[in-house]
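J.: Fold the following for me, if possible:
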Amino acid sequence: MLNMTAIQTEDRASGQASNGVEHVLTLDCPEGPGIVHAVSGFLLEYGCDIIDNKQFGDRSEGHFFMRVHFASDGNESTLDQLRAGFSPVAEKYNMKWRLERNGSRRKVLIMVSKFGHCLNDLLFRARVGELPIEVVGVVSNHTDHQALVDWHGIPFFHIPVTAATKPQAEARLLEIVDELDVELVVLARYMQVLSDDLARKLDGKAINIHHSFLPSFKGAKPYHQAYARGVKTVGATAHYVNAELDEGPIIAQQVVEVDHTFGPEDLVAAGRDTECKALSNAVRWHCEGRIILNGNRTVVLK
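T.: Now for the predicted structure:
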């Protein structure tokens, strides 16, 4: 198959700088000959310049994954023209695909309970432009972080949750998701288990941070579980939410070394940075169109 990275390198060597409107095409389809040629041919036909390309062929499962960042001449209407032009190519190869304007900020709703380090980290990264997101609201079952959220000028929604009120609380959450046109829900140490029904409704658009290196130490108090087992490494896992507790497709993981001198609270402290980094990576990769779900796994085209 044609090597698009080589095309990119040749273009750069000839001194052709990309200009115009930039887009990202992400796709996956059954493996087969001619896919890269078809994509590059389409881009050539529409006068597009490839800036970056990542691809992966899973030969064991016969599936192909691709992300192309490219520039085209034109204006805002160019995106619709490109989508219409690419549809026949996608149909021919049975592709699942997404074509978006590069740099588009996704509307994100953050959910948090009493631990605020991941919330604070995401709000800061969004504020300084490190993440391509617009935080449109924060939902919490406590009011501990309302002042922080208010300082950022972001709507804060207090939704208390008990066993008796959980259905009403989740219904209110879905109302907020619809009202704010939310594209991604981020559970930033939101210490409530979502119902199976809610998890299904948020399938593929909700990311959770779990404070352990999954699949080890699922459920409650994973750092205390890690201490009891005398581990020498603790970590955090960002994953998509599904109906199984802490079983969703893994996106990003971070670890830190520890030793026998670390008590449970020391492990909690050591793990905070890993939680923030794993979650921010997962949010960025999702919003940049770098993640493709592959069953209960993910392909991350970095």
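
J.: From now on I want contacts and neighbour counts done on CA atoms only, so please keep to that.
T.: Will do.

J.: in this protein, which spans are strands?
T.: Under the criterion DSSP state E, the chain contains strands at 21-30, 49-58, 63-72, 96-101, 106-112, 133-140, 156-158, 184-187, 206-210, 233-240, 250-257, 291-294, 297-300.

J.: okay, the ones you listed in TSV with distance to Lys166 next?
T.: Below are these laid out as TSV (distance: least, Cα to Cα, whole Å):
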stretch	distance to Lys166
strand 21-30	37
strand 49-58	41
strand 63-72	39
strand 96-101	35
strand 106-112	15
strand 133-140	13
strand 156-158	13
strand 184-187	16
strand 206-210	18
strand 233-240	21
strand 250-257	26
strand 291-294	29
strand 297-300	29
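
J.: Contacts made by stretch 57-74 with the rest, please.
T.: 18-31, 46-56, 78, 102, 289-290, 292, 299, 301 (Cα atoms under 8 Å, 6 or more residues apart in numbering).

J.: Just give the closest residue to His211, not the sequence neighbours.
T.: Ala236 (4.5 Å; Cα to Cα, 6 or more residues apart in numbering).

J.: Please generate a structure for the following sequence too, so the two can be compared:
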Amino acid sequence: MSATRASLLVQGADATGIVAAVTGVLGRHGANIVSLDQYSDDPRGGAFFQRTVFGLDGLAAVRPALTADLDEELVKRYGLTWTLRDLSVPKRVAIFASRSDHCLLDLLWRHRRGQLPVTVAMVISNHPDTAEEVRGFGIPFFHVPSAGPDKSAAEAEHLKLLKDNVDFVVLARYMQILSGDFIERVGVPIINIHHSFLPAFVGAGPYAKAKERGVKLVGATAHYVTEELDEGPIIEQDVVRVSHADTAADLARRGADVERAVLSRAVLWHAEDRVVRDGRQTIVFA
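T.: Just a heads-up that it's a prediction; the model follows:
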């Protein structure tokens, strides 16, 4: 049997001996640790986070005993929480999009080239414009119109498509606001890409507003979606320098480049279990 690579995420209150406990448990079950990253915001009882990647022959067979050992050492002894995942099984993702296709097609291109370790289960859009391009990648495309103030019918259709079928959702410039009810009922993380460092230039025409203000930087923010619009925990951000000579179209083009890069990094890190949510913040083991 070849070794299965797995990730172990641990978080909770910091205490002496946690790292030794984790490595001890893995060692007793024959695991070979490939990488181990940790962070504590205060070694005297602050918050502790750790990501460990290891290889283990026959993980499926060993998993019940390993799970029991982790519970005994980490939960009962230290009061920590932990998650274990087989990295050979890609997370399933649904991508939501609208007419703007640069982030959508970039994700599909990176996925086809093997740069994103996910299974793209479907693309859902409120417009049919990108249907043929998406299907050209061999990905199912679903057109779910979402017009007017009442989004309940569209969200009900979304839930039918998504429920128990995906591990997370990516909003690739999906120009609709998700209701709190939908966010709760879908039951998986949702990642959004925003056209600026948050909060700034909200609403329509962000790059025209940026041009009017004479900005010298444009950027993008990838974050988890919560009921508070554009206030979710931030995963990744980046900027590019611009000048007074750039037109609004120039800003939009350069901003689109940053959006693609930031969103693809956020999706990659989430897919590889590199992101740990802690309240309104994230710990990213990039």
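
J.: and Ala90 of the first structure, which of the strands of the first structure is closest to it?
T.: strand 96-101 (7.3 Å; Cα to Cα).

J.: can you name the residues of the second structure that that closest one overlays?
T.: Mapped onto the second structure using TM-score structural alignment, strand 96-101 of the first structure spans residues 81-86.

J.: Report the mean deviation for the matching stretch after fitting onto the first structure.
T.: Stretch 81-86 of the second structure: mean distance to aligned residues in the first structure after superposition is 1.1 Å, counting by mean Cα distance after the TM-score superposition for the first structure.

J.: Just give me how far that stretch sits from the chain centre.
T.: Taking the mean of its C-alpha atoms, stretch 81-86 of the second structure sits 16 Å from the chain's own mean (Cα atoms, centre = their mean, to the nearest Å).

J.: Go through that stretch and flag the buried ones.
T.: Within stretch 81-86 of the second structure, the residues scored as buried using 16 or more other Cα atoms under 10 Å are 81-82, 84, 86.

J.: contact partners of that stretch?
T.: 4-12, 74-75.

J.: Stretch 159-177 of the first structure too?
T.: So stretch 159-177 of the first structure is contacted by 109, 139-142, 198 (Cα under 8 Å, 6+ apart).

J.: Check the alignment and tell me where Glu272 of the second structure lands in the first structure.
T.: Using TM-score structural alignment, Glu272 of the second structure lines up with Glu288 in the first structure.

J.: ok so, going back, counterpart of the residue nearest to His211 of the first structure in the second structure?
T.: In the second structure, Ala236 of the first structure lands on Ala220 (TM-score structural alignment).

J.: Please give me every residue in contact with that match.
T.: Contacts of Ala220 of the second structure by Cα under 8 Å, 6+ apart are 193-197, 237-239, 255, 258-259, 262.

J.: Apply 10 Å and report the result again.
T.: 193-198, 236-240, 255-263 (Cα atoms under 10 Å, 6 or more residues apart in numbering).

J.: Same question for Ile177 of the second structure.
T.: Listed by Cα under 10 Å, 6+ apart, the contact set of Ile177 of the second structure reads 151, 227, 229-230.

J.: Over to Ala228 of the first structure?
T.: Applying Cα under 10 Å, 6+ apart, the residues near Ala228 of the first structure are 222, 263-264.

J.: Next, format those residues as CSV and append neighbour count and distance to Glu61 of the first structure.
T.: Formatted as CSV, those follow (neighbours: other Cα atoms under 10 Å; distance: Cα to Cα, whole Å):
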residue, neighbour count, distance to Glu61 of the first structure
Pro222, 23, 33
Gly263, 17, 44
Pro264, 17, 42
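
J.: Helices - which of those land there?
T.: 222, 264 (DSSP state H).

J.: wait, what's in contact with the residue at the greatest distance from the centre of the second structure?
T.: Here the centre of the second structure is the reference, and by Cα atoms, centre = their mean the most remote residue is Ala245, at 35.0 Å. Residues in contact with Ala245 of the second structure, defined by Cα under 10 Å, 6+ apart, are 211, 214.

J.: how near is it to Ser196 of the second structure?
T.: In this view, Ala245 of the second structure and Ser196 of the second structure are 20 Å apart by Cα to Cα, to the nearest Å.

J.: Equivalent analysis for Gly27 of the second structure, please.
T.: Distance from Gly27 of the second structure to Ser196 of the second structure, by Cα to Cα: 45 Å.

J.: Who has more neighbours out of the two?
T.: Ser196 (24 against 13; other Cα atoms under 10 Å).

J.: Can you tell me the residue that sits opposite the more buried one in the first structure?
T.: Checking TM-score structural alignment: Ser196 of the second structure goes with Ser212.

J.: now do Phe49 of the second structure
T.: By TM-score structural alignment, Phe49 of the second structure lines up with Phe65.

J.: Ala60 of the second structure: neighbour count?
T.: Neighbours around Ala60 of the second structure, by other Cα under 10 Å: 11.
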